[in-house]
Structure formats: C-alpha cells, structure tokens
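S.K.: all I have is the shape, not the residue letters:
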C-alpha cells in the first residue's frame, strides 16, 4: 500500500467526518447567532436564554439529519470494509 493510497483513505475519512458534523454545527452556529442578536436587542444577560434554544435546535437537527447521516456512514463503512483485502496488500 503506497503512501498516496494511505493519504487518500485518511482524506476520505476526514471529509466524511466533516460532512457528518457540518449540518449540526451549522444549525448550532446559526441559532447561536440569532439568539445572540436577540440578546443584544433586548439586553437580556441570562445565559440559559442562549443555551436552551441552541440545544433544542441541535437535537432537532440531529433527529432530522440522522437518516441521511446513517446512510452516509453506512455507505462509507461498507466501502472501506469491502476493499479491506485491497488495503492489506
């Protein structure tokens, strides 16, 4: 197995981790920005005001994205395990 092949496998693994985490991180970031703007406008200093909606939105995003995430992860795992004999050479 050449070093280029190892780099390709690691690159694919990092890209898969990025694509699986991106929807949840984007939702958390967007809700965090919106809640911070609301805090600035209303001068509310309560930290729970920002945390609870962000947590709820991230949980909802996980529930909505879970089928897609499982499909992507299963496809990636099956491609890695399917080519295991090729990696062992």
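M.R.: Right, received. Where do you want to start? It should be emphasised that the depicted structure is a prediction, and the values quoted were computed from it without experimental measurement.

S.K.: switch to C-alpha atoms for all contacts and neighbour counts from now on
M.R.: OK.

S.K.: quick one: buried residues of the longest helix seen in the chain?
M.R.: Scanning the chain for the helix with the most residues, using DSSP state H, yields helix 3-42. Across helix 3-42, burial judged by 16 or more other C-alpha atoms under 10 Å covers 16, 20, 23, 24, 27, 28, 31, 32, 35, 36, 39.

S.K.: want to compare, so here's the second one:
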C-alpha cells in the first residue's frame, strides 16, 4: 500500500462522514435558526426551548435517513474490504 492508496481511503472516509452527518446537521441548523428567530421575536429566553425541539428533530431525521446512512457506511466498508482482499 502506497501513499496514494492511503490518501484515497482517507478521502473517501472523510466524504462518507460528511455525507452521513449532513442530514442531521442541516436539520439541527435550520431548527436552531427557526427557534432563535422565534425567541428574538417573542423575547422568550428559555434554555430548554432551544434543546428539546432540536433533539426531537435530530432523532426524527436520523430515524428517517438511517437507510441512507447505512448504505454510505456499507459502501465505505465494501471499498476498504475490497482493497484488503486485493492486497492493496
């Protein structure tokens, strides 16, 4: 295994991490901005108001996008095991 193979695997692993975390991060960001807007408009500064809806939204998003995340991780696993089987 040379540096190019290792770099290729690391690059694909980073891309997989970005793709699998993207749905949860985007939903958390949008819910957070929405709640911040509501708090700014109503001047309600309750701490739990920011965390509870984000947690619920992230749990729903992860449960809905679990097949996509599993497919991405499975594809990475196939690539790494394929490289191991071919002897790099």
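M.R.: Right, received. Where do you want to start? Given the structure is predicted, the values throughout are model-derived calculations rather than measurements.

S.K.: tm score of chain vs chain?
M.R.: The TM-score (TM-score structural alignment, normalised by the length of the second structure) is 0.92; 88 aligned residues with a C-alpha RMSD of 1.2 Å.

S.K.: with the second structure superposed, average distance for the longest helix of the first structure?
M.R.: Taken over the aligned residues, the distance from helix 3-42 of the first structure to the second structure averages 0.6 Å (mean C-alpha distance after the TM-score superposition for the first structure).

S.K.: quick check: angle from the helix or strand following that helix to helix 3-42?
M.R.: Using DSSP states H and E, the next helix or strand after helix 3-42 of the first structure towards the C-terminus is helix 48-82. Angle, helix 48-82 of the first structure to helix 3-42, by axes from the mean of the first three to the mean of the last three C-alpha atoms, to 10 degrees: 170 degrees.

S.K.: list the residues that contact the closest residue to residue 61 of the second structure other than its chain neighbours.
M.R.: Nearest in space to residue 61 of the second structure, with sequence neighbours left out and distances taken as C-alpha to C-alpha, 6 or more residues apart in numbering, is residue 24 at 6.1 Å. Contacts for residue 24 of the second structure were tallied using C-alpha atoms under 8 Å, 6 or more residues apart in numbering; they are 58, 61, 62.
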